[in-house]
Structures are given as C-alpha cells and as structure tokens.
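In: coordinates only, sequence not included:
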C-alpha cells in the first residue's frame, strides 16, 4: 500500500446517496490523513460540475449511487479520463467489483475501513496502484484467466500482450510491487518495469490499475 509523505494532500469529490456526509467518506480523521473532500454530489450532472470546479485528484462514488445510476462510472471515465474513480461499498461483492472494474473504476473499498488505510489506498490509486480487496483478488484472476482464449481479440490490434506480459498483469492484480513480481517470475525489477510499461503502452492507459480495468472491459 502506498506510503504517504508528510505534507501530501489529496483532493476528493464524493458522489453519494447518504443524507449524512460522514456516512461515506470524510471527517477530521480522513482529513488528518491527508484527504480533503472538496465537494459532494448525488447526481451525475452535479458530479460533473463538482469535478470541473474542484479539480479533484480522485472521485469516490458510493456503490449505492452506482446502483441507482449504473452508467455513472463509465460516464465519468469518458468525460474525465484522467481522474481516477473509486467505489466504496458497505459490503464486498465480487460481481459488483467486476462490473465496476469493467466500467473503468480503479478501486473498490469498504466505506468503514480505517481512515489512514483509506487514505493510503486513495494515494496509491493516484500513483497507479490497483485497490482490489484481497478477498476478491481470486475472482478477478479467474476472470482474467477466463479471457485467456480471447487474448488476441482485445479492443486494439496493437494490444496483443505476450505471455510474460499477461503473467505480470496477473501479479499486478494481486497488488504485488515490482520487486516481488521480479522474485516470482525470476526476472529483474528492470525487466518487470519494462513489461509493465509495454502493457500500458499497448493498452493505451496511464497506470497499472487502468490496465487491469481495460483488459476486463475487452
């Protein structure tokens, strides 16, 4: 999980259905951990205005809001492709996770997680790290492996990943960092970074988390 440097601040816009702001994301503990909620909204139109006006680093959506309007994550990805979207939920659900990842969401978190843990996860997403619950990693891996026969039919012709690049991608899903991936695959960290860069270039994405989401949508 990402380490937060002293003085780091993260600007967040929150989309929620709860009448109590503190029920989702916010409060003094999260602010103390470096996360500033700059706006809240309960409709897509208001979210779009808040993003344009608030220049957030990350958008955090309540799973309940996505249930009301399932098009919100994908609409945000289309309108604001450089702003990562995270979903927070009251209870993990593997089908919901896959649906959100396919919609372009880069993180899936429990809303009641400790404020410092949520802050590290949000900073990590901004740094390109996927935020997938350990309990659901196996389901995401199963889905990636299910796609294996269709690997040559990804959305972009230039997105044909090599077997080694798929190996690296599967380890990224598990939240493993460069050095650990290198140990698992018996290659150097430099080679891992080269494979990650190749994956992102072929998929036309800017982060490791976005690469996972892209493949699940293919």
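Out: Structure's in. What do you need? In this text, all values refer to a predicted model and were calculated from it rather than measured experimentally.
In: going forward, measure contacts and count neighbours with C-alpha atoms only.
Out: Fine.
In: And the strands in the protein?
Out: 10-15, 35-41, 58-62, 85-89, 107-110 (DSSP state E).
In: Point out the other elements, helices or strands, that the longest one touches.
Out: The one in question is strand 35-41. Here strand 35-41 touches strand 10-15, helix 44-54, going by 3 or more C-alpha pairs under 8 Å, 6 or more residues apart in numbering; DSSP states H and E.
In: next one: the shortest one
Out: With contacts taken as 3+ C-alpha pairs under 8 Å, 6+ apart, strand 107-110 sits against strand 85-89.
In: make it 10 Å
Out: Under the contact definition 3 or more C-alpha pairs under 10 Å, 6 or more residues apart in numbering; DSSP states H and E, strand 107-110 sits against strand 58-62, helix 63-68, strand 85-89, helix 94-102, helix 115-126, helix 208-217.
In: mind putting the strands of the chain in TSV, mean neighbour count and distance to residue 210 included?
Out: Below are these laid out as TSV (neighbours: other C-alpha atoms under 10 Å; distance: least, C-alpha to C-alpha, whole Å):
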stretch	mean neighbour count	distance to residue 210
strand 10-15	23	19
strand 35-41	20	22
strand 58-62	25	13
strand 85-89	24	10
strand 107-110	24	10
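In: Present those as a markdown table; the columns should include distance to residue 99.
Out: Compiled in a markdown table, these are given as follows (distance: least, C-alpha to C-alpha, whole Å):
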| stretch | distance to residue 99 |
| --- | --- |
| strand 10-15 | 18 |
| strand 35-41 | 22 |
| strand 58-62 | 14 |
| strand 85-89 | 11 |
| strand 107-110 | 11 |
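In: Second structure follows, compare the two:
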C-alpha cells in the first residue's frame, strides 16, 4: 500500500519520545540512531514536538522520524509538513484514517479490541499499534488475536519494559515494540546522550 517501509520494519524497538525542549531533539536522535534505533516516534504532546520533528528530519540523516499521538486531520497535516516520515495514533476513526491514508505516509493506527482490528483489515490496513499494550491484555491478548486474525501485525506500546519486550517480540504477529525505557528521565535531564545510546544499543539487540 505504501512505497516506504512500515514503521514495524526498521528495528525491533520504536523509541517513543516526548520532547519538551526542541534543542534536545537532534542530539537525542543521533544517540538513538547510533545505538541502532533509526525509527523515532516524537509524540505530538508538547509545543516543541513539530520543531523537534523538523530538526531531526533536517539534521539527522540516519533517522526515520515519525509523529506519534496523531489524533486529528490537522495533526496529520502538521506532522507531514514538519517532515514526519510516518504517523502513529493511539486510536482511530474513519476520518482520521482517511487523513492518514491521504498523507501518503506509512501509518500505525492504534487498536485495543478485536473489532477494531477487523475494521482496519476490512479497509486494507494490516500494520497497527496495540495500545495501551499492558493494560489492554499484553502478550496473552496478542497471542489470542494471532489465530483468528493472522494478517494483522502489531507494534505494542504502553507499559513495555526492557524485561517484558522480548516476550512481545517473540510473538509471530509483533513486528516491533514501542517504549520509553531507553530514555530515562534523569539521562534526558542531564543530557547524557552516551547513556541513551548505550540503552538504545541494548534495545536494538532484543530482536536478535
């Protein structure tokens, strides 16, 4: 459906980044890319998010930066204009899906029920975000979906840690997991990009 690769196919872990200060975006992205996590989801939860996406897109050649927490057609347009190369939503409506499809960018609409998965498959969408993963049933839930809905592939996000990630990644219907554990608050506050790179490297090895 899209010529660009799915966000599920870049690395086993998709870092979910909340950026408060846009000047942190480039060094943060460089650390993640150096650690082997090229796809980076910057959530549209802060005023700095769109500037951060633009900076990463312009200044970090190895990064594939996307926008997360996309919940409206306006969010789709703003993210695309800023330079986002993929879109992620916590949930979806027909209107939001129409806007994401019209953007031409790869996208991961969020689901947490079997009916939502069926509705997306009906519209030709196979790659989805499973959110909030732990709260919505975790690996047991995804395992249950694999039988009746084998064509759906997921990026579970929400409450996943370095410890629980391998169990998700072992499932046949999981392409990658989303998480924040490689971005500890104290490391970000201290601008300790070396530590971020080290944690990213550990995360990128989980898929092996």
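Out: Arrived safely, thanks for sending. Bear in mind the structure is a predicted one, so any value in this text is a computation, not a measurement.
In: Quick TM-score on the pair, please.
Out: Here the superposed chains carry a TM-score of 0.37, computed using TM-score structural alignment, normalised by the length of the second structure; 107 aligned residues with a C-alpha RMSD of 4.3 Å.
In: picking up where we left off before, who wins for proximity to residue 134 of the first structure among the helices and strands packed on strand 107-110 of the first structure?
Out: Between residue 134 of the first structure and these, the tightest spacing by C-alpha to C-alpha is seen for helix 94-102, at 11.2 Å.
In: Tell me the buried residues in the closest one?
Out: Residues of helix 94-102 of the first structure classed as buried: 94, 97-102 (neighbour count, 16 or more other C-alpha atoms under 10 Å).
In: Show me what it is packed up against.
Out: Helix 94-102 of the first structure packs on helix 63-68, helix 72-79, strand 85-89, strand 107-110, helix 134-146, helix 208-217, going by 3+ C-alpha pairs under 10 Å, 6+ apart.
In: re the thing from before, out of the helices and strands packed on strand 107-110 of the first structure, nearest to residue 146 of the first structure?
Out: Closest of those to residue 146 of the first structure is helix 208-217, at 10.2 Å (criterion: C-alpha to C-alpha).
In: rewinding a little: for the helices and strands packed on strand 35-41 of the first structure, could you give me a markdown table that also reports distance to residue 183 of the first structure?
Out: Output for those, formatted as a markdown table (distance: least, C-alpha to C-alpha, whole Å):
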| stretch | distance to residue 183 of the first structure |
| --- | --- |
| strand 10-15 | 32 |
| helix 44-54 | 40 |
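In: Out of these, the one nearest residue 211 of the first structure is which?
Out: For those, proximity to residue 211 of the first structure was assessed by C-alpha to C-alpha; strand 10-15 is nearest, at 22.3 Å.
In: on that earlier part again, turn the helices and strands packed on strand 107-110 of the first structure into CSV, including distance to residue 189 of the first structure.
Out: Shown next, in CSV, are those (distance: least, C-alpha to C-alpha, whole Å):
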stretch, distance to residue 189 of the first structure
strand 58-62, 29
helix 63-68, 36
strand 85-89, 28
helix 94-102, 27
helix 115-126, 19
helix 208-217, 15
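In: Out of the ones you listed, which gets nearest to residue 32 of the first structure?
Out: Closest among those, using C-alpha to C-alpha: helix 115-126, at 8.5 Å.
In: quick one: buried residues of the closest one?
Out: The neighbour-count check on helix 115-126 of the first structure (16+ other C-alpha under 10 Å) flags 115-116, 118-126 as buried.
In: Then stretch 208-218 of the first structure?
Out: In stretch 208-218 of the first structure, counting by 16+ other C-alpha under 10 Å, buried: 208-216.
In: re earlier: and of the helices and strands packed on helix 94-102 of the first structure, who's closest to residue 47 of the first structure?
Out: Across these, residue 47 of the first structure has its closest neighbour in helix 72-79 (8.8 Å, C-alpha to C-alpha).
In: Just want the angle from that closest one to strand 58-62.
Out: Angle of helix 72-79 of the first structure versus strand 58-62, following axes from the mean of the first three to the mean of the last three C-alpha atoms, to 10 degrees, is 160 degrees.
In: and helix 72-79 of the first structure with strand 85-89, angle?
Out: With the same axes, to 10 degrees as the basis, helix 72-79 of the first structure and strand 85-89 are set at 170 degrees to each other.
In: could you show me where the helices are in the second structure, in order?
Out: For the second structure, the helices defined by DSSP state H cover 25-34, 49-59, 73-82, 94-103, 114-122, 138-146, 165-169, 185-189, 193-204.
In: Just put the ones you listed in TSV and tack on distance to residue 13 of the second structure.
Out: Listed next are those as TSV, based on distance: least, C-alpha to C-alpha, whole Å:
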stretch	distance to residue 13 of the second structure
helix 25-34	11
helix 49-59	18
helix 73-82	21
helix 94-103	22
helix 114-122	22
helix 138-146	16
helix 165-169	9
helix 185-189	18
helix 193-204	6
